[in-house]
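S.K.: Sequence plus the predicted model coming up.
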Amino acid sequence: MKVAIVTGGSSGIGQSAAIQIAARGAGVILTYGANRQGALDTVAAIEKEGGTAAALPLDVGDTGSFPAFRERVIDALNGLWQRDTFDFLVNNAGFAQMAMFEDTTEELFDRFSRVLLKGPYFLTQQLLPLMADGGAVVNVSSNSAMASGLEAGYSAYATMKGGLIVLTRYMAKEFSPRGIRVNAVSPGSTRTRLADNAFERFPEVIPALAAKTALGRVGEPDDIGMVIAALVSEEGRWITAQNIEVAGGYGL
């Protein structure tokens, strides 16, 4: 059985990716930050369909915790799947916050950097020796880092997400001798818990975002999760070093 690690699997895109990957027959190790119950709900949803999953705590903004996390991954692999390697890594965990350029503090900029760019970089580095040859990595970026998704108030956030797209290409280049594929997905506006449940708190923004989207609505987690699952599976076997915008034609 293939095994995937999905960071930020307690809600939204990460939760969907974990469930969709499991539906294709893989075991899943998912991580959570503050939302432990959401992670347990993801595990329960996978197990209900006959899959196998485990939830582990992880702060992707704390690189010092990564060696201990790696040991917990080894324990989970051995205990649940009798393996010492895994196959797929989805770097999804993160956060979003709007701040105009002139209002962005150095503290917020550094937090974006730690969580959205430094975290995926060094977590992947820590886990790479455990990844089986022929595996796959998907980095979850954002269309705010692309010309189609430029909106005022996301300069720092999008800078880190843009860096993740560049990192994706370098990972693909350097991991290719082992047959490991690396791609990024860049969601548009998606109904998740990001930005402190912004869609629930400000539902009035949804029609305006839908009006900017060619397909006439905002995204749902499964719109992104299914693409991630396809990229790590056989359907994506000849795709690497790509960034795929999954945004329903935002800005067309």
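M.R.: Here it is on my side, so go on.

S.K.: can we go C-alpha only for contacts and neighbour counts from here?
M.R.: Noted.

S.K.: For the residue positioned nearest the centre of the chain, give me its contacts.
M.R.: Nearest to the geometric centre of the chain sits Asn92, at 1.7 Å (C-alpha atoms, centre = their mean). By C-alpha atoms under 8 Å, 6 or more residues apart in numbering, the residues touching Asn92 are 6-9, 13-14, 139-140.

S.K.: Just send those back as TSV, with secondary structure and neighbour count too.
M.R.: Converted to TSV, the contacts of Asn92 look like this (DSSP: H, G, I helix; E, B strand; the rest coil; neighbours: other C-alpha atoms under 10 Å):
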residue	secondary structure	neighbour count
Val6	strand	26
Thr7	coil	28
Gly8	coil	32
Gly9	coil	33
Ile13	helix	28
Gly14	helix	31
Asn139	strand	23
Val140	strand	27
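
S.K.: check contacts around the closest residue to Met100 other than its chain neighbours.
M.R.: Computed as C-alpha to C-alpha, 6 or more residues apart in numbering, the closest residue to Met100 that is not its neighbour in sequence is Gly153, at 4.1 Å. Counting by C-alpha under 8 Å, 6+ apart, Gly153 makes contact with 98-101.

S.K.: Pull out the buried residues from those.
M.R.: With neighbours counted by 16 or more other C-alpha atoms under 10 Å, the contacts of Gly153 contain buried members at Ala99.

S.K.: which ones among the contacts of Gly153 are found in strands?
M.R.: Residues of the contacts of Gly153 located in strands (DSSP state E): none.

S.K.: If we only consider the contacts of Gly153, which is nearest to Lys161?
M.R.: Met98 (13.8 Å; C-alpha to C-alpha).

S.K.: And that closest one, how far from Ile206?
M.R.: 16 Å (C-alpha to C-alpha, to the nearest Å).

S.K.: still on that earlier bit, export the contacts of Gly153 as TSV, with columns for distance to Ala68.
M.R.: As requested, these are exported to TSV (distance: C-alpha to C-alpha, whole Å):
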residue	distance to Ala68
Met98	32
Ala99	34
Met100	37
Phe101	36
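
S.K.: from the contacts of Gly153, which two are the most distant?
M.R.: Met98 and Phe101 (9.6 Å).

S.K.: so what sits against both of the two?
M.R.: 153-154.

S.K.: what about the helices in this structure?
M.R.: Assigned by DSSP state H, the chain shows helices spanning 12-23, 36-48, 66-81, 106-112, 119-127, 155-175, 194-201, 206-211, 221-232.

S.K.: and those helices, which is most packed in?
M.R.: Among the helices of the chain, helix 12-23 has the highest mean neighbour count (mean count of other C-alpha atoms under 10 Å), at a mean of 26.

S.K.: try this one side by side with the last:
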Amino acid sequence: MHVAIVTGATSGIGQSTAVQLAARGTGVILTYRSNPDGALDTVRRIEKDGGTAVALPLDVGRSETFPAFRDEVVAALRDTWGRDTFDFLVNNAGIAEAAPFAETTADMFDRLDRVLLRGPYFLTQTLLSLLADGGAIVNVSSNSALPHITDPGYSAYATLKGAVLVWSRYLAKELSPRGIRVNAIAPGATRTRLADNAFDRFPEVIPALAARTALGRVAEPDDVGVAIAGLLGDEGRWITAQTIEVSGGFGL
């Protein structure tokens, strides 16, 4: 059995990815920060369908906690699956803040950096010796980092998500001798809890976003989760160092 680690899997894209992977027979270690009930819900959904999952607390914005998290991963792998390695890593956990460039503060930039770039970078480094040869990594970026999308207010967020794309390419190169594939996905507008449940708080933005999407609607988490699961699986065995936009044609 393959085993995956999915960060930020209490709802939205992370939860969908965990459930999609479990449906394919993959064991899942999923992480949560402030929503333990969401983590338990993900575990219940996986176990209801016969899968196996373990939920562990993790704040991706606090890199000093990563060695202790690694120890918890080692214990979970040993106790649940009788293994000392895992196969797939999905760096999904994230936050979002927006402000015009002229009003973006250093504190805001640092908050975003700790979770969106520094966190995944050093979490992956911390877990690297546990990642099995022939495994795969998917880093969740955003289509706000792509050339055809430039929405005012997101310069800090998009800059850091763009750095994730560059890092993913370099990581794919450096890990290729071990047969480890690394790709990034760039979702568009997706109905998740990001930005403090923005879609629930501002439902009036949904029609405008749907109108900018070629396929005519805002994405659901499963639209993205199934793409991540496919990239990690055998269907993606010859794909590495790529950025794959999963947006339904946003901005076409």
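M.R.: Done, it's in. Just so you know, these numbers come straight off a predicted model, no measurement behind them.

S.K.: Give the burial count for Ala93 of structure 2, as a bare number.
M.R.: Around Ala93 of structure 2 there are 26 other residues, counting by other C-alpha atoms under 10 Å.

S.K.: Show the contacting residues for the nearest residue to it once chain neighbours are set aside.
M.R.: Nearest residue to Ala93 of structure 2, sequence neighbours excluded (C-alpha to C-alpha, 6+ apart): Gly8, at 4.1 Å. Applying C-alpha under 8 Å, 6+ apart to Gly8 of structure 2 gives the contacts 14-15, 30-33, 92-94.

S.K.: Please apply the same query to Tyr154 of structure 2.
M.R.: 97-101, 144.

S.K.: change it to 6 Å
M.R.: Applying C-alpha atoms under 6 Å, 6 or more residues apart in numbering, we find Tyr154 of structure 2 in contact with Ala98.

S.K.: would TSV of the helices of structure 1 with distance to Gly149 of structure 1 be doable?
M.R.: Shown next, in TSV, are the helices of structure 1 (distance: least, C-alpha to C-alpha, whole Å):
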stretch	distance to Gly149 of structure 1
helix 12-23	18
helix 36-48	29
helix 66-81	32
helix 106-112	18
helix 119-127	22
helix 155-175	10
helix 194-201	17
helix 206-211	11
helix 221-232	16
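
S.K.: closest one to Pro187 of structure 1 among those helices?
M.R.: Of all these, helix 221-232 sits nearest to Pro187 of structure 1, with 6.7 Å by C-alpha to C-alpha.

S.K.: which strands and helices sit next to the closest one?
M.R.: Secondary-structure packing of helix 221-232 of structure 1 (3 or more C-alpha pairs under 6 Å, 6 or more residues apart in numbering; DSSP states H and E): helix 12-23.

S.K.: Touching the helix it packs on from outside, list them.
M.R.: Residues outside helix 12-23 of structure 1 that contact it (C-alpha under 6 Å, 6+ apart) are 8-9, 46, 192, 221-222, 225, 229.

S.K.: give me that answer again for 7 Å
M.R.: 6-9, 28, 42, 46, 51, 92, 192-193, 221-222, 224-226, 228-229 (C-alpha atoms under 7 Å, 6 or more residues apart in numbering).

S.K.: tell me which of the contacts of Asn92 of structure 1 is nearest to Leu80 of structure 1?
M.R.: Using C-alpha to C-alpha, the contacts of Asn92 of structure 1 come closest to Leu80 of structure 1 at Val6, 16.1 Å.

S.K.: so Arg169 of structure 1 touches Asn243, yeah?
M.R.: No. The pair Arg169 of structure 1 and Asn243 does not pass the contact test of C-alpha atoms under 7 Å, sitting 8.7 Å apart.

S.K.: about what we covered before: out of the contacts of Asn92 of structure 1, which is nearest to Ala211 of structure 1?
M.R.: For those, the residue nearest Ala211 of structure 1 by C-alpha to C-alpha is Ile13; the value is 22.0 Å.

S.K.: burial count for the closest residue to Ala172 of structure 2 other than its chain neighbours?
M.R.: Leaving aside its chain neighbours, Ala172 of structure 2 sits nearest to Val182 (4.8 Å; criterion: C-alpha to C-alpha, 6+ apart). Val182 of structure 2 has 30 neighbours, counted by other C-alpha under 10 Å.

S.K.: what's the answer for Trp238 of structure 1, then?
M.R.: 8.

S.K.: what do you get for the one 4 residues further on?
M.R.: A count of neighbours around Gln242 of structure 1, defined by other C-alpha under 10 Å, yields 17.

S.K.: list the contacts for it?
M.R.: Gln242 of structure 1 neighbours (C-alpha under 7 Å, 6+ apart): 183-184.

S.K.: and if we set it to 10 Å?
M.R.: 138, 165-166, 168-169, 172, 181-185 (C-alpha atoms under 10 Å, 6 or more residues apart in numbering).

S.K.: repeat for Ile206 of structure 2
M.R.: Contacts of Ile206 of structure 2 (C-alpha under 10 Å, 6+ apart): 189-191, 199-200, 217-218.

S.K.: Mind telling me what the residue nearest to the centre of structure 1 corresponds to in structure 2?
M.R.: Matched to structure 2 by TM-score structural alignment, Asn92 of structure 1 sits across from Asn92.

S.K.: ok, now how distant is that match from Asp107 of structure 2?
M.R.: Counting by C-alpha to C-alpha, the gap from Asn92 of structure 2 to Asp107 of structure 2 is 22 Å.

S.K.: Also Leu123 of structure 2?
M.R.: Leu123 of structure 2 is 22 Å from Asp107 of structure 2, by C-alpha to C-alpha.

S.K.: cool, Asp87 of structure 2 as well?
M.R.: 35 Å.
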